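In: Sequence and predicted structure below; questions after.
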Amino acid sequence: MVQIIKKLKIGNLEPKYPIVQGGMAVGISLDGLSSAVANAGGIGVIGTAGIGFFSNIRNYKEASIESLRKYIRNAREKTSGIIGVNIMVALTNYADMVKTAIDEGIDIIFSGAGLPLNLPSFITDNSKTKLVPIISSLKAAQIIVKRWFSKYKYIPDAFVLEGPLAGGHLGYKNNEIFLENKKLENNIPIVKEYLLEVEKKYGKRIPLIAGGGLFSKEDVEKVLNLGADGVQLGTRFIATEECDADINFKEVIINAKEENITIIKSPVGLPGRALKNSFIESVEKGEKKPYECRYHCIKTCDFKNAPYCIAKALYNAAIGDIENGFVFCGAAVSKVNKIQKVEEIINELFEI
């Protein structure tokens, strides 16, 4: 077998394969999936949004900190590979999550759903954690580099560029999702060119990781050939034995057809790609799901007027109660038709 030769190096971190597992939150990628990806030679990522649901502590803020510590430590017990966390800027407990991850010595913080303009402020001289913003445009990369250097004299350790075919919340307006100039393949060379300019100016190499709707070895090769240093995949890793989601959630993924995919209007103010089901259909009809917001977990959530609690809906789905929730997915979900081992997927993507 011939291995695709392309190395992804983020500071002193160098996985065997240039792949990052998307940090799927509210119980989809915890210690099980992230450690399996790390053991298979990729970068495993714990999703932190809603992580407090998976704790017996009733105070959500305290539960989130306790859960994050637990899952990072659990992952460390299972792997000596590279483990990261995905922390949404839009979280009301963003600072707590970042500080906790750094205290636990996490390898990488991936941060999007907003511009992580103050992320370097949490780093200390002793921190080994790498900081990787998630962006959807060249403009976002430019703003972050300018702000981080002017205020903190810090250049990002890498960037993740997410295209509009990704699953979950998207960094695009509704009318931008299907525009030609927003396609991932059109923006990889543009962002890569800018990062090479930054390297020349500041003397620091910034790898570019690209993702959104990727599924096959051919998809991976295409993205790497366009100039990306690595790839990010999320949805395909849901259909694995090691994924932390309930089997009902995984079966929704492997049974999904292309016509089931829909773009929802999320209570947090962003469009999201999901699989249509009775829950989503009832919301679209104007039916409200009565609830009391005990968490206010997302800054941008209009929780006083929202038709449902998205955190609770995603939690319900993750634990197998699909009727009272729904499943986020990437655009390539219809190609996922069986449950595999993580190692099997990574070998398939990088070896012939």
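Out: Cool, got the structure.

In: rest of the way, CA atoms for contacts and neighbours
Out: Fine.

In: Going along the chain, name the helices of this protein.
Out: Remark: helices assigned in the chain by DSSP state H are 31-39, 60-78, 94-103, 138-152, 184-202, 217-225, 235-238, 247-254, 278-284, 310-318, 342-350.

In: To residue 269, which of those lies closest?
Out: Proximity to residue 269, assessed across these by C-alpha to C-alpha, is greatest for helix 310-318 (11.2 Å).

In: what sits up against the closest one?
Out: Under the contact criterion C-alpha atoms under 8 Å, 6 or more residues apart in numbering, helix 310-318 has outside partners 26-28, 50, 53, 245-246, 249, 266-267, 297, 322-327.

In: Name the nearest residue to residue 102, sequence neighbours excluded.
Out: residue 129 (6.3 Å; C-alpha to C-alpha, 6 or more residues apart in numbering).

In: what's near enough to touch the one you found?
Out: Taking C-alpha under 8 Å, 6+ apart as the test, what residue 129 contacts is 102, 105, 106, 107, 108, 109, 123.

In: Near the closest residue to residue 87 other than its chain neighbours, how many other residues are there?
Out: Once flanking residues are discounted, residue 87 sits nearest to residue 111: 5.0 Å by C-alpha to C-alpha, 6+ apart. Neighbour count of residue 111, defined by other C-alpha atoms under 10 Å: 26.

In: for the one 10 residues further on, same thing?
Out: For residue 121, the tally of surrounding residues (other C-alpha under 10 Å) stands at 11.

In: Verify the contact between it and residue 152 for me.
Out: Yes: between residue 121 and residue 152 a contact is recorded at 7.1 Å, counting by C-alpha atoms under 8 Å.

In: Alongside the first one, take a look at this:
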Amino acid sequence: MKIPKLKIGDLVANMPIVQGGMGVGVSLSNLASAVANCGGIGVISAVEPGFNLDDYYKDKFKANMEGLTYHIRKAKELAPDGIIGVNIMTVLTNFEEMVKLSVKEKVDIIFAGAGMPMKLPALVKGSLTKIAPIVSSGKVAKLICKQWDRKHNYIPDAIVVEGPEAGGHLGFSPEQLEHREDFALTDLVKEVLEAIKPFEEKYNKTIPVIAGGGLYSAEDISEVLKAGASGVQMATRFVATEECDAAIEFKESYVNATEDDVYIIKSPVGLPGRAIYNKFVSDVYENGKPKGIKCVNCIKTCNPKETLYCIADALIQAQRGNLDKGFAFAGAKVHKIKEITSVKNIFEELKEGLSKIEE
């Protein structure tokens, strides 16, 4: 098949691939710039990007603002001609500040999930930064478009629809995840396309739909493109790469994972999440809250008195390779990853695979 370019307004990605945002510290400037240099859209995660700075525990807000500024500038420096985005979870306590900072630093696009970013258009007003909400259904896509249209006279520049096979936080109930075959990504794409049609007609503007969740191969990409998606979001696939910002032990947990190791957790964020089962996960859910964990006040929806563990701390420990004190989120196809490779090799493999698929 002829590989389509992904067009989001005046942004044009030569490969229709968006690298999913992965926190804490899994997708920062190194990974994002590598993806952008290969023709995709590289994405920095805005979840605790200052975790490695000396003053993180003294002034978390300042450290995270400095961390995000550094990684946006570094990614742009490493990929001067590439497209760089930032993924900002709506439930972050500093969501608005992170959006304003990203706009100030002239990021190309902001992806916002884990909640409905109803104020987002007002926060980017007057800038060239594109905005793309992340949704799990046509119903949510319609609701966001309706609110943005009514309150801001604006519609999304793109929409990401994440299916139930994604890694990290999921927009599905545990019951729905048990029957995830009922929520096929191709069906969700069609559902979102139908939901946004009236808004596209009203504004005489195409809203590209980007599909993600459990995509691994060229065949997976082809299937959702044929269903009407303009592009795909892939995250898990880019973790076991030389350029990924996580520790080697984190990457090796992906290479060593089997299909049976994938586990649905109840996250302190208030959403279910897909992770790789390990001793930390086992201990937390069987023995309760670990000792000595400090709350870093990262999530609006988290109640430190009730939660089993601090998710920021667990993800920071995992990013550093301390998997006895944390865990790795991963998508449903993580077991297909067998080696650590390069971002370039993945792009070449997917390009070659897509070129061999019939239209």
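Out: In hand now; what should we look at? In this text the structure is predicted, and so the values were computed from the model without any measurement.

In: What is the burial count for residue 18 of the first structure?
Out: Neighbours of residue 18 of the first structure (other C-alpha under 10 Å): 25.

In: how near is it to residue 293 of the first structure?
Out: Distance of residue 18 of the first structure to residue 293 of the first structure, given as C-alpha to C-alpha, to the nearest Å: 40 Å.

In: all strands for the stretch 251-359 of the second structure, in order.
Out: In the stretch 251-359 of the second structure, the strands defined using DSSP state E, counting those that start in this stretch lie at 262-266, 272-276.

In: Please work out which of those strands is packed deepest.
Out: Among the strands of the stretch 251-359 of the second structure, the stretch with the highest mean neighbour count (mean count of other C-alpha atoms under 10 Å) is strand 272-276, at a mean of 23.

In: For that strand, what is the distance to the chain centroid?
Out: 14 Å (C-alpha atoms, centre = their mean, to the nearest Å).

In: if we can go back for a sec, quick one: which of the strands of the stretch 251-359 of the second structure is nearest residue 34 of the second structure?
Out: strand 272-276 (24.7 Å).

In: what stretch of the first structure lies opposite the closest one in the alignment?
Out: Using TM-score structural alignment, strand 272-276 of the second structure lines up with residues 271-275 of the first structure.

In: after superposition, how close is that stretch to the second structure?
Out: Superposed on the second structure, stretch 271-275 of the first structure shows a mean distance of 0.5 Å to its aligned residues (mean C-alpha distance after the TM-score superposition for the first structure).

In: one step back: dump the strands of the stretch 251-359 of the second structure to a markdown table, plus distance to residue 316 of the second structure.
Out: Output for those, formatted as a markdown table (distance: least, C-alpha to C-alpha, whole Å):
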| stretch | distance to residue 316 of the second structure |
| --- | --- |
| strand 262-266 | 17 |
| strand 272-276 | 15 |
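
In: Identify whichever of the ones you listed lies nearest to residue 75 of the second structure.
Out: That would be strand 272-276 among the strands of the stretch 251-359 of the second structure, by C-alpha to C-alpha, at 27.2 Å.

In: Just list what the closest one packs against, helices and strands only.
Out: Strand 272-276 of the second structure sits against strand 168-169, strand 262-266, with contacts defined as 3 or more C-alpha pairs under 8 Å, 6 or more residues apart in numbering; DSSP states H and E.

In: Give me the angle between that strand and helix 248-256.
Out: Here the directions of strand 272-276 of the second structure and helix 248-256 differ by 90 degrees (axes from the mean of the first three to the mean of the last three C-alpha atoms, to 10 degrees).

In: residues making contact with strand 272-276 of the second structure?
Out: Strand 272-276 of the second structure is contacted by residues 166-174, 253, 257, 261-267, 327-332 when judged by C-alpha under 8 Å, 6+ apart.

In: Are any of those residues buried, and if so which?
Out: Neighbour-count burial (16 or more other C-alpha atoms under 10 Å) applied to those gives 166-172, 174, 253, 257, 261-267, 327-332.

In: So what does residue 104 of the first structure match up with in the second structure?
Out: Checking with TM-score structural alignment, residue 104 of the first structure has residue 105 as its match.

In: Can you name the residues that contact that match?
Out: By C-alpha under 8 Å, 6+ apart, residue 105 of the second structure lies in contact with 69, 72, 73.
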